[in-house]
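Q: When you get a sec, could you give me coordinates for this:
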Amino acid sequence: MEKIVGTSGIIKRLRRIEGQIKGIQRMVEEEKCCKDILIQIAAARAALNKVGGLLLENHVKDCFLKEINDNNKEELINELIDIMMKYTK
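A: From the prediction side, this is the model:
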């Protein structure tokens, strides 16, 4: 898997996605071809999924593993499962 991206890397990715979204808005305003707009929407969605995956990876490596111990293992695992279920909806 890709190396964990720090806050600045995630912000950079989010800004790039923001630019993609603004580009999609322009395409809609200019009544561009629906096929081309859908392709750009798919690209933006994939980029968001990538950011979400990186944040989930960061959470597991930086938060989850540091917090887990024998006393709270089941609670944290259930919390992680809940996060993953919400993310994958």
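Q: C-alpha only now, for contacts and for neighbours.
A: Fine.
Q: May I see the buried residues of the host helix or strand of E57?
A: For E57, the element it lies in under DSSP states H and E is helix 34-58. Neighbour-count burial for helix 34-58, counted by 16 or more other Cα atoms under 10 Å, picks out I37, Q40, I41, A44, A47, V51, G53, L54, L55, L56, E57, N58.
Q: In this structure V51 contacts I11, no?
A: No: if you go by Cα atoms under 8 Å, V51 and I11 don't touch, sitting 9.4 Å apart.
Q: Could you also give me the structure for this next sequence, so I can compare it with the first?
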Amino acid sequence: MTEMIEAEQLQHRDSLLKRLARVEGQIRGIQAMIKRGDECESIAQQFSAARKALDKAYQEMLICLAEDAILSPDQSNQEKLMQLRAIFTKYT
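A: As a prediction, the model looks like this:
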């Protein structure tokens, strides 16, 4: 059972790192567009795409935090709910 959880955690980590690498590439592309003097609208479109990609990565991280709270065997259900509330209050 723990091997399956560890495999899922590795998969989530790899997925998040790939997503962040794509965002990094988008940001580098935006920098290049600005240096070239590309149209503002084109740059704005790329900013929007990068923001959405970063937001998606952030959502995945929040899901990870929530899963950790929910799956914690050391806490009561009430403590888990309190932790989830704290996560969403602090990070959203």
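Q: what's the TM-score for these two chains?
A: Here the TM-score for the pair of chains, by TM-score structural alignment, normalised by the length of the first structure, is 0.76; 81 aligned residues with a Cα RMSD of 2.0 Å.
Q: thinking again about what came up before, can you check which part of the second structure the helix holding E57 of the first structure sits on?
A: Mapping helix 34-58 of the first structure onto the second structure (TM-score structural alignment) gives residues 40-64.
Q: Name the residues that touch the matching stretch?
A: The contact list for stretch 40-64 of the second structure (Cα atoms under 8 Å, 6 or more residues apart in numbering) reads L16, R19, L20, V23, Q26, I27, I30, M33, I34, I87, Y91.
Q: And the aligned partner of the fourth one in the first structure, how far from I10 of the first structure?
A: Under the alignment by TM-score structural alignment, V23 of the second structure pairs with I17 in the first structure. Look at I17 of the first structure and I10 of the first structure: by Cα to Cα, to the nearest Å, they are 11 Å apart.
Q: Need the residue closest to the centroid of the first structure.
A: Among the residues of the first structure, the one closest to the centroid is G52, at 1.8 Å (Cα atoms, centre = their mean).
Q: Look up the average distance of stretch 49-65 of the second structure to its aligned counterpart in the first structure.
A: Following the fit onto the first structure, the mean deviation recorded for stretch 49-65 of the second structure is 0.8 Å by mean Cα distance after the TM-score superposition for the first structure.
Q: Check the offset of that stretch from the chain's centre.
A: Centroid separation for stretch 49-65 of the second structure versus its chain: 3 Å, with Cα atoms, centre = their mean, to the nearest Å.
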